[in-house]
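Asker: predicted model and sequence below, questions to follow.
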Amino acid sequence: MNIDKDPPPREYIGMIWIEDKPGVRLRILASSLDEAESRVIEEYGEGHVISIWNEEDASRPR
């Protein structure tokens, strides 16, 4: 039996820069990078510089 499930939430970390203010550190639980980015945009609005990553993904060889 094949049951589709959402992937478990993972921790994404990053920074957001709003106008000329210092960067704000981010910590988000989300099931994907797209979901994490969407949550940041929901909270802070569009038009800011955002950098988000998952430590596990970042440490894997490419």
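Answerer: Received the coordinates, thanks.

Asker: alpha carbons only for contacts and neighbour counts from here, please
Answerer: Fine.

Asker: and Glu56, how far from Arg27?
Answerer: From Glu56 over to Arg27 the distance is 14 Å, taken as Cα to Cα, to the nearest Å.

Asker: those two: who's more crowded?
Answerer: Arg27 (15 against 10; other Cα atoms under 10 Å).

Asker: helix, strand or coil: sort out the more buried one for me.
Answerer: strand (DSSP: H, G, I helix; E, B strand; the rest coil).

Asker: list the contacts of it.
Answerer: Shown in contact with Arg27 (Cα atoms under 8 Å, 6 or more residues apart in numbering): Glu11, Tyr12, Ile13, Gly14.

Asker: second structure for comparison follows:
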Amino acid sequence: MINGEDSRSEMQYHLGLSDRENFRKNYLQPTLAEGLIEMTIPEKPQSSKQRYRLTSRGVNARKI
């Protein structure tokens, strides 16, 4: 997720992770909670069309 939006499976692929539950628990939830990424459809977190994008905080963290 350099620029733009990725699905959960795309993010997992880029990170080389295969276990969905491990990814959700150890990567996805913490970065959402820290405000580094955000959902594109926050009102429907379980949507099959859900994607994620970096927030401005996430972009700034990448620069470090």
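Answerer: Right, received. Where do you want to start? What you are looking at is a predicted structure, and each value in this text was computed from that prediction instead of being measured.

Asker: tm score of chain vs chain?
Answerer: In this superposition the chains share a TM-score of 0.27, using TM-score structural alignment, normalised by the length of structure 1; 33 aligned residues with a Cα RMSD of 3.8 Å.

Asker: rewinding a little: who wins for neighbours among the contacts of Arg27 of structure 1?
Answerer: Tyr12 (21 neighbours).

Asker: and that one, that's in a strand?
Answerer: Yes: assessed by three-state DSSP, Tyr12 of structure 1 belongs to a strand.

Asker: these two touch, right, it and Ser51?
Answerer: No: assessed by Cα atoms under 8 Å, Tyr12 of structure 1 is found out of contact with Ser51, at 10.0 Å.

Asker: which residues in structure 1 form strands?
Answerer: For structure 1, strands defined by DSSP state E occupy the ranges 10-17, 24-30, 49-53.

Asker: now for those, which one comes closest to Arg39 of structure 1?
Answerer: Closest to Arg39 of structure 1 of the strands of structure 1, according to Cα to Cα: strand 24-30, at 8.2 Å.

Asker: angle of the closest one against strand 10-17?
Answerer: If you take axes from the mean of the first three to the mean of the last three Cα atoms, to 10 degrees, strand 24-30 of structure 1 sits at 150 degrees to strand 10-17.
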